[in-house]
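> model the structure of this input:
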Amino acid sequence: MQKAVHRAVRELQAGEGELTVPAVAARAGVTPSTIYRRWGTLSQLLSDVALEKLRPETAPVDTGSLKGDLILWLEQYVEEMASAPGRAMIRDILRETLPGNASQCSAFTYGQIEHIHARALDRGELPPPAELLLERVIAPLMYRILFTPAPPTAEEARRLLDEVLTYPLGEGNTDATANK
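Down below sits the predicted model:
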C-alpha cells in the first residue's frame, strides 16, 4: 500500500492531476481514510514521500582519498539539494509538524559522511569528525539552499570543506589533510 500511495503522490506531483488526499487515494486504489490513518495529513504524506526520495541508494563513491571522496559527495549533494525538486523535497520534509522525517533526513547525511570517515580511517587518513562537517559545511549550504535566492555553488562547498579539512583535530595534529 505504501508503494502505491507514494507512486500516486509522485505521479500527481509530476502534474498528472490535483494533489489532494482523495486524488492520491483514488490513484493508489485505497480509501482516503486509509491515508489519513497512516499519515494523518497531506503534509505528512508529502514529507514521507520526500524522505524516501532523499534516502541514499548507494554508498559514496571511493575516489581513493578523503578529500576526493568528500568533494565528489558534496558536489552531488549540493547539485541534488539545490535543484528545484531538491528544494521542494526539503520543504516538504520541513513542513511536517512532527520532527521525525527531518531527523531521518539528517541521519541520511550523517550516515554518508560517516561512511566516508570510516573509509578514510581504513586508509590511514585523519578525517575531521562528522559533526564538524555537518556544522561547518552542510549547515551553511543548507541555509543557502533554503533561504537565499541563489543556491550555493560547488566552489562554495569546496571552500567550506577546505576550511574544515585544515581545522585543528587535536594535540599534535594541525592539518586534517596531513596524511594525504
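> please make it C-alpha for all contacts and neighbour counts, starting now.
Fine.
> would you map the helices across the protein?
2-13, 21-28, 32-39, 42-54, 66-82, 84-95, 100-122, 130-133, 139-147, 154-165 (DSSP state H).
> export the ones you listed to CSV and tack on mean neighbour count?
Formatted as CSV, those follow (neighbours: other CA atoms under 10 Å):
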stretch, mean neighbour count
helix 2-13, 17
helix 21-28, 19
helix 32-39, 14
helix 42-54, 20
helix 66-82, 19
helix 84-95, 18
helix 100-122, 17
helix 130-133, 16
helix 139-147, 16
helix 154-165, 17
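> structure for this one too, so we can compare:
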Amino acid sequence: MTTNQGVRPGGRSARVQASVHKAVTELLDERERGELTVPMIAARAGVTPSTIYRRWGDLNELLGDVALQRIRPDGEPADTGSLKGDLLAWGIQYMEETASVPGRAVVLDLLAAGGDCSGRCLEIARAQFGILLERAVARGEPVPDKDLIVDRLVAPLVYRILFSNQQLEEGYVEVLVDGVLEGVAS
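Now for the predicted structure:
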C-alpha cells in the first residue's frame, strides 16, 4: 500500500516525508535494521505513528521508499563516448555500490517493500538506460532495447550480489555488457 503517489510537492507533506526519511536514515546509522519500529521512527521524526501508517502503510514500505531515495542518481550517467563504454561504466558503478553492505541493505529493503517500490526502482534504471541509448543513437550506434539491458546486465548483477558469496569484478561486468550488445545490428 503506497499512498505517497500523487502527493503534491512542498508544504506539510514534503516536510513530513523529509523528516521521516531523515529519521530512518539516522536510525539506520545508529542501529540494526531489525531493531527499527514505526513508533521509534515517528518519535525521531516528530510525527505520530498513525501518520507513518497512513502515508506508507507499514515499515517495509517506508524502508523501501527511503531506499528509493538513496538509489536515485545524483546526475546523468557517465558519457564515455561509446555505448559499450557507457554501459560498462554504469555497470561497474552499479556493481560496486550495490555489492557494498549499505547497497545490499537498500536492495533488500526494496525487495521487502515489493510492488510499487520495485517498479519505481526499475523505472529509475530504465531512465538511466534511456539517456545512454539516446546518446548512442545520436552517435549513430545501434542500440538494444532497455529491457534487454535489464535482463542481461542488471538482473545477473543483482542475483550474484544477493545470492553468491563470490567477489564480483569488473571483468564480469564486461562479459555482461558484451552479452547486452551481442547481436545488436551494426
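> closest to residue 176 of structure 1 out of the helices of structure 1?
helix 154-165 (5.0 Å; CA to CA).
> touching that closest one from outside, list them.
70-71, 74-75, 78-79, 127-128, 132-133, 136-137, 141, 175-177 (CA atoms under 8 Å, 6 or more residues apart in numbering).
> picking that back up, could you export the helices of structure 1 as CSV, including distance to residue 60 of structure 1?
Shown next, in CSV, are the helices of structure 1 (distance: least, CA to CA, whole Å):
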stretch, distance to residue 60 of structure 1
helix 2-13, 26
helix 21-28, 33
helix 32-39, 31
helix 42-54, 14
helix 66-82, 6
helix 84-95, 18
helix 100-122, 7
helix 130-133, 14
helix 139-147, 19
helix 154-165, 16
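> which residues sit in contact with the residue mapped onto residue 128 of structure 2 from structure 1?
Matched across to structure 1, residue 128 of structure 2 falls on residue 112, judged by TM-score structural alignment. Taking CA under 8 Å, 6+ apart, we find residue 112 of structure 1 in contact with 59-60.
> next: residue 112 of structure 2.
60-61, 64.
> repeat for residue 154 of structure 2
Here residue 154 of structure 2 is in contact with residue 91 (CA under 8 Å, 6+ apart).
> check the alignment and tell me where it lands in structure 1.
Per TM-score structural alignment, residue 154 of structure 2 is aligned with residue 138.
> ok, so what distance separates the residue nearest the centre of structure 2 from residue 81 of structure 2?
The C-alpha lying nearest the average C-alpha coordinate of structure 2 belongs to residue 71 (CA atoms, centre = their mean; 3.9 Å). Noted for residue 71 of structure 2: a distance of 25 Å to residue 81 of structure 2, by CA to CA, to the nearest Å.
> over to residue 64 of structure 2?
34 Å.
> tell me which residue of structure 2 lines up with residue 35 of structure 1.
By TM-score structural alignment, residue 35 of structure 1 lines up with residue 52.
> gap between its match and residue 89 of structure 2?
38 Å.
> and what of residue 49 of structure 2?
42 Å.
> so what's the closest residue to residue 27 of structure 1 other than its chain neighbours up against?
Counting by CA to CA, 6 or more residues apart in numbering, residue 27 of structure 1 lies nearest to residue 8, which is 5.6 Å off, once chain neighbours are set aside. Listed by CA under 8 Å, 6+ apart, the contact set of residue 8 of structure 1 reads 24-25, 27-28.
> which residue in structure 2 lines up with residue 8 of structure 1?
With TM-score structural alignment as the criterion, residue 8 of structure 1 matches residue 23.
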